[in-house]
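In: Predicted model follows, preceded by the sequence.
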Amino acid sequence: MGVRRAAKSVSKYLLETVGELVAEVILTLLACALLACLVLIAYLSWSFSPRLAVAGAALLSLLLAHGAWKIFRDPAKGRRRRGIAAATTAAFTLTAATGAFLVLYAPGCDCL
């Protein structure tokens, strides 16, 4: 009985360790692909039209700033986010989550 229990415990530990390693590799590859896509988008937009690239970056910054402002300010009583406020809040949340993901996993891709 002791040998079976020990073997089962060791196999469970190995399976969990291998699963974590595979998940780490997949997340690192995903971060590298996302970083490569962001760099490609920036390069293509700049090579297409630098003025439009700067204008697009300014507009995106404005929308993200509005979303951050709507998230961190106290909402009025009885009012919820509608329309543009909901869209900019969702865009800010998605951008913040993407940034956190890249900070955690992109340094492991060795392309920086």
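Out: That came through, no problem. Everything numeric in this text was worked out from a predicted model, so none of it was measured.
In: can we go C-alpha only for contacts and neighbour counts from here?
Out: Noted.
In: Where do the strands of the chain begin and end?
Out: Counting by DSSP state E, the chain forms no strands at all.
In: Nearest residue to the middle of it?
Out: Within the chain, one residue has its C-alpha closest to the average C-alpha position: by C-alpha atoms, centre = their mean, that is Thr98, at 1.7 Å.
In: let's bring in a second model and compare:
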Amino acid sequence: MGIRRAAKGVGDFLIETLGEAVAEVVLSLLACVVLGCLALIAYLSWSFSPRLTIAGTGLLSLILAHGAWQTFRTPAEGRRRGLAAVTTAGFTLTALTALLLLLYARCDCL
């Protein structure tokens, strides 16, 4: 009875370890793809029009700053509506993407 339980425990450990290793590889690959896509977008945007790229970057920065302000300020009475909800969602998505790249983009692909 003890040998079967030990073998089952070792098997469960190996399956869990293999699952974590596969998940780590998948997340690293996803982070490298996201980083490559962001670099490609920046390159194509700059080659199309440097002025529009700078203007778009400034507008995106203002939107993200508004989203961060809406996220971290003391909430007012009622719910967020319209522009506040959109900028908050954009800031949250950008923050999660940055966190993914920070934790898993350890590739030499670029």
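Out: Cool, the structure landed. Remember, it's a predicted structure, so these values are computed and weren't measured experimentally.
In: hang on, the earlier thing: ok, now how distant is the residue nearest to the centre of the first structure from Ala7 of the first structure?
Out: Summarising the geometry, the distance separating Thr98 of the first structure from Ala7 of the first structure, computed by C-alpha to C-alpha, to the nearest Å, is 41 Å.
In: ok, now Leu34 of the first structure?
Out: Using C-alpha to C-alpha, we find Leu34 of the first structure at a distance of 40 Å from Ala7 of the first structure.
In: distance of Ala6 of the first structure from Ile26 of the first structure?
Out: Using C-alpha to C-alpha, Ala6 of the first structure is found at 30 Å from Ile26 of the first structure.
In: And Glu16 of the first structure, by the same measure?
Out: Note on Glu16 of the first structure: its distance to Ile26 of the first structure, by C-alpha to C-alpha, is 15 Å.
In: do the same with Cys37 of the first structure
Out: Separation of Cys37 of the first structure from Ile26 of the first structure (C-alpha to C-alpha): 16 Å.
In: Quick check: the longest helix anywhere in the second structure compared with the first structure, mean distance?
Out: When the second structure is parsed with DSSP state H, its longest helix is helix 2-48. Averaged over the aligned pairs, helix 2-48 of the second structure sits 0.5 Å from the first structure after superposition, using mean C-alpha distance after the TM-score superposition for the first structure.
In: And for stretch 86-100 of the second structure?
Out: Between stretch 86-100 of the second structure and the corresponding residues of the first structure, superposition yields a mean separation of 0.4 Å, by mean C-alpha distance after the TM-score superposition for the first structure.
In: Appreciated, that's everything.
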